[in-house]
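Novice: Just to be clear, the model below is a prediction. Sequence and coordinates:
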Amino acid sequence: MLSSEMTATQKAMPAADPGLTMELLELELSLDGFTTGPDGFSAHVRAAVGAIDGALLFELPASGLVADCDRIAVLRIPKDGSITMATIFACLETGGTKIRIETPDETTADLKNFAEAFVDVLQRI
């Protein structure tokens, strides 16, 4: 596929771990039909990630952390059907009508680290 033919979701995602391919694809397909607006964001993401045995850790305002994004849901999804989990973000785009998936990068590394520490604390309880 030529880079000019890539979808917005593909452009938003840096090269992902190959072990995430099926889970990411399934999650993106589940999120594709989002129509409920900002009020339904959390519930829609929770249902979609639950369908692939993942978890919604928390949701927060984007506060400029991710471009063209109003809210971020921090998710944990299985890597290629294994028990190993990966942290990714579901981003509610400005306007509240579309959700895109992003993998952590240098601008969101602190959020990813916080999420992983959050999981570590929960596992110790």
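Specialist: Yep, it's here.
Novice: all contacts plus neighbour counts: C-alpha atoms, from now on.
Specialist: OK.
Novice: remind me, longest helix of the chain?
Specialist: Ranked by residue count under DSSP state H, the longest helix found in the chain is helix 109-124.
Novice: For the protein, which segments are assigned as strands?
Specialist: For the chain, the strands defined by DSSP state E occupy 55-61, 69-78, 85-93, 99-102.
Novice: counting contacts, what elements does the longest helix of the chain pack onto?
Specialist: strand 85-93 (3 or more CA pairs under 8 Å, 6 or more residues apart in numbering; DSSP states H and E).
Novice: then this one, side by side with the first:
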Amino acid sequence: MSTSTSVVRAKPLALPPPPASGPALPLELIELELSLDGFATEPDGFSDAVRRAAKALDGEFLFDLPASGLAEDCQRIAALRIPEATGSGLKIVFALLDDSGTGIRVEDPGEQTSGLKNFADSFVGVLERMQ
């Protein structure tokens, strides 16, 4: 009596490529987002949380204002200056309170917020002249 054994070899799975995503967040934005973790949704919670996060990173809180359509899914925007990961100075970034008032995301200035970035740069210039 002869027994035959056959071996079935599995074909490797062809996995789809990872989803295309935007560029990775710079290190300083990741640090800022981590500093904002645990944000409280009290009335002044957004400004207070952003101030604390900027201070924790040796940065500066500049101002916050209603988003007024400057960014999607956003009710308030705060402008901050935080140290660049390269140590070459401070850069302006934005913290955005989402429409639900429960989450904060951080972004580098983009095309849609370029006017606000210019305003923030001018604001910093005025503050530096006053010192």
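Specialist: Received, thanks. If you're wondering where the values come from, they're calculated on a predicted model, not measured in any experiment.
Novice: Show me the one of the strands of the first structure that comes nearest N113 of the first structure.
Specialist: With CA to CA as the criterion, N113 of the first structure lies closest to strand 85-93 of the strands of the first structure, at 9.3 Å.
Novice: could you give me the residues in the second structure that the closest one aligns onto?
Specialist: Mapping strand 85-93 of the first structure onto the second structure (TM-score structural alignment) gives residues 90-98.
Novice: coming back round to it: what span of the second structure is the longest helix of the first structure aligned with?
Specialist: Counting by TM-score structural alignment, helix 109-124 of the first structure corresponds to 114-129 in the second structure.
Novice: Just the buried positions in stretch 66-82 of the second structure, please.
Specialist: A67, L70, C74, Q75, R76, I77, A78, A79, L80, R81, I82 (16 or more other CA atoms under 10 Å).
Novice: I would like the residues contacting it, please.
Specialist: Contact partners of stretch 66-82 of the second structure, identified using CA atoms under 8 Å, 6 or more residues apart in numbering, comprise 28, 47, 50, 54, 57-65, 90-99, 101, 112-113, 120.
Novice: 7 Å instead, please
Specialist: The contact list for stretch 66-82 of the second structure, computed with CA atoms under 7 Å, 6 or more residues apart in numbering, reads 54, 57-65, 90-99, 112-113, 120.
Novice: any idea how far the match of helix 109-124 of the first structure is from the chain center?
Specialist: What separates the centre of stretch 114-129 of the second structure from the centre of its chain is 20 Å, taken as CA atoms, centre = their mean, to the nearest Å.
Novice: buried set for it?
Specialist: Buried residues in stretch 114-129 of the second structure, counted by 16+ other CA under 10 Å: L116, K117, A120, D121.
Novice: ditto for stretch 43-56 of the first structure
Specialist: H44, V45, R46, A47, A48, V49, I52, G54, A55, L56.
Novice: Between those residues, which sits nearest Q123 of the first structure?
Specialist: When these are compared against Q123 of the first structure (criterion: CA to CA), the nearest one is A55, at 13.6 Å.
Novice: Counterpart of the closest one over in the second structure?
Specialist: Checking TM-score structural alignment: A55 of the first structure goes with E60.
Novice: Over to L29 of the first structure?
Specialist: In the second structure, L29 of the first structure lands on L34 (TM-score structural alignment).
Novice: any idea how far Q112 of the second structure is from that match?
Specialist: 25 Å (CA to CA, to the nearest Å).
Novice: before we move on, what about K55 of the second structure?
Specialist: K55 of the second structure sits 27 Å away from Q112 of the second structure, going by CA to CA.
Novice: residues in contact with the residue nearest the centre of the second structure?
Specialist: Residue closest to the mean C-alpha point of the second structure, counted by CA atoms, centre = their mean, is V106 at 2.1 Å. Counting by CA under 7 Å, 6+ apart, V106 of the second structure touches L29, E33, F94, A95, L96.
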